[in-house]
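Peer 1: quick one: sequence plus predicted model below, questions after.
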Amino acid sequence: MAAKHVVVIADPYTVYAFRLLGAEGYAVNSPEEAARVVEELVSREDIGLVLLSAEYYDGARKAVEKFRQVHGDVVVARLPTVREPGKPMDVQKELLKALGMG
């Protein structure tokens, strides 16, 4: 089995950080640019995970759905960033749940 790549589609600063970790990154500045990048990735077979910036995710939803239809085994996830952070989580509650105690 060939190695699969992690692809990050986000603002330039986020992409740079993920490139330092070895991910493939595409810097975009709008939902339309993000959608174009996702559409270009449809033809590739070497992708295992796509992290799409939360601020562009909704605007690129049609492209994401098309990608998922072609690549049902590839995870496309919403990536929280500084501009649109994720929701806070109760770490203690999640830890207890993971340990089967919550």
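Peer 2: Done, it's in.
Peer 1: C-alpha from now on. contacts and neighbour counts both.
Peer 2: Noted.
Peer 1: which residues touch R36?
Peer 2: By Cα atoms under 8 Å, 6 or more residues apart in numbering, the contact set of R36 is A63.
Peer 1: now do the buried residues in the host helix or strand of it.
Peer 2: Assigned by DSSP states H and E, R36 belongs to helix 31-41. Buried positions in helix 31-41, judged by neighbour count with 16 or more other Cα atoms under 10 Å: 31, 33-35, 37-39, 41.
Peer 1: this is the other structure I want to compare:
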Amino acid sequence: MGKILLMGDRYTASLFRMMGSEAEVIEDPFNLNSEIEKARKREDIDLILITRDIYEPVREKIDSLISTQTKPLITIIPSPFSESKPMDVRKMILRALGFG
């Protein structure tokens, strides 16, 4: 079974580490693309979670990567510092299964 890797702010990363997941603190959102590329090379990562506040400033660069990436699956999640929006769980499941 693969691992979950969170990329986000210090607070969210600490929470995920307490739950036993790996987490990387991203101080500069413009480094996100290179961090994703490093994580994609790892065979043990199945899911990359990126906090919305880190994703928003570089959305244009990351969207094409997210839409074509199948493994690891890359998903944007809300953080305590971002505005949350409802998640389409059905769409996420279909995408994870390769149908979306």
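Peer 2: Sure thing, it's come through. Just so it is clear, the structure is predicted and the values come from calculations on it, not from any experiment.
Peer 1: quick check: TM-score for this pair?
Peer 2: After superposition, the two chains reach a TM-score (TM-score structural alignment, normalised by the length of the second structure) of 0.70; 86 aligned residues with a Cα RMSD of 2.4 Å.
Peer 1: how far out from the middle of the chain is the helix holding R36 of the first structure?
Peer 2: In terms of Cα atoms, centre = their mean, to the nearest Å, the centre of helix 31-41 of the first structure is set 12 Å apart from its chain centre.
Peer 1: how big's the offset between it and the second structure?
Peer 2: Compared with the second structure after fitting, helix 31-41 of the first structure deviates on average by 1.5 Å (mean Cα distance after the TM-score superposition for the first structure).
Peer 1: show me what the helix or strand that comes right after that helix is packed against.
Peer 2: Following helix 31-41 of the first structure in sequence order, the next helix or strand is strand 47-53 (DSSP H and E). Taking 3 or more Cα pairs under 8 Å, 6 or more residues apart in numbering; DSSP states H and E as the contact definition, the neighbouring helices and strands of strand 47-53 of the first structure are strand 5-10, strand 75-79.
Peer 1: just tell me the aligned range of the last one in the second structure.
Peer 2: When strand 75-79 of the first structure is aligned against the second structure using TM-score structural alignment, it corresponds to residues 73-77.
Peer 1: so who does the closest residue to A35 of the first structure other than its chain neighbours touch?
Peer 2: Nearest residue to A35 of the first structure, sequence neighbours excluded (Cα to Cα, 6 or more residues apart in numbering): A60, at 4.5 Å. Shown in contact with A60 of the first structure (Cα under 8 Å, 6+ apart): 31-32, 34-35, 38.
Peer 1: corresponding residue for I54 of the second structure in the first structure?
Peer 2: Checking TM-score structural alignment: I54 of the second structure goes with Y56.
Peer 1: list the contacts of its match.
Peer 2: 10, 30-31, 34 are the contacts of Y56 of the first structure under Cα under 8 Å, 6+ apart.
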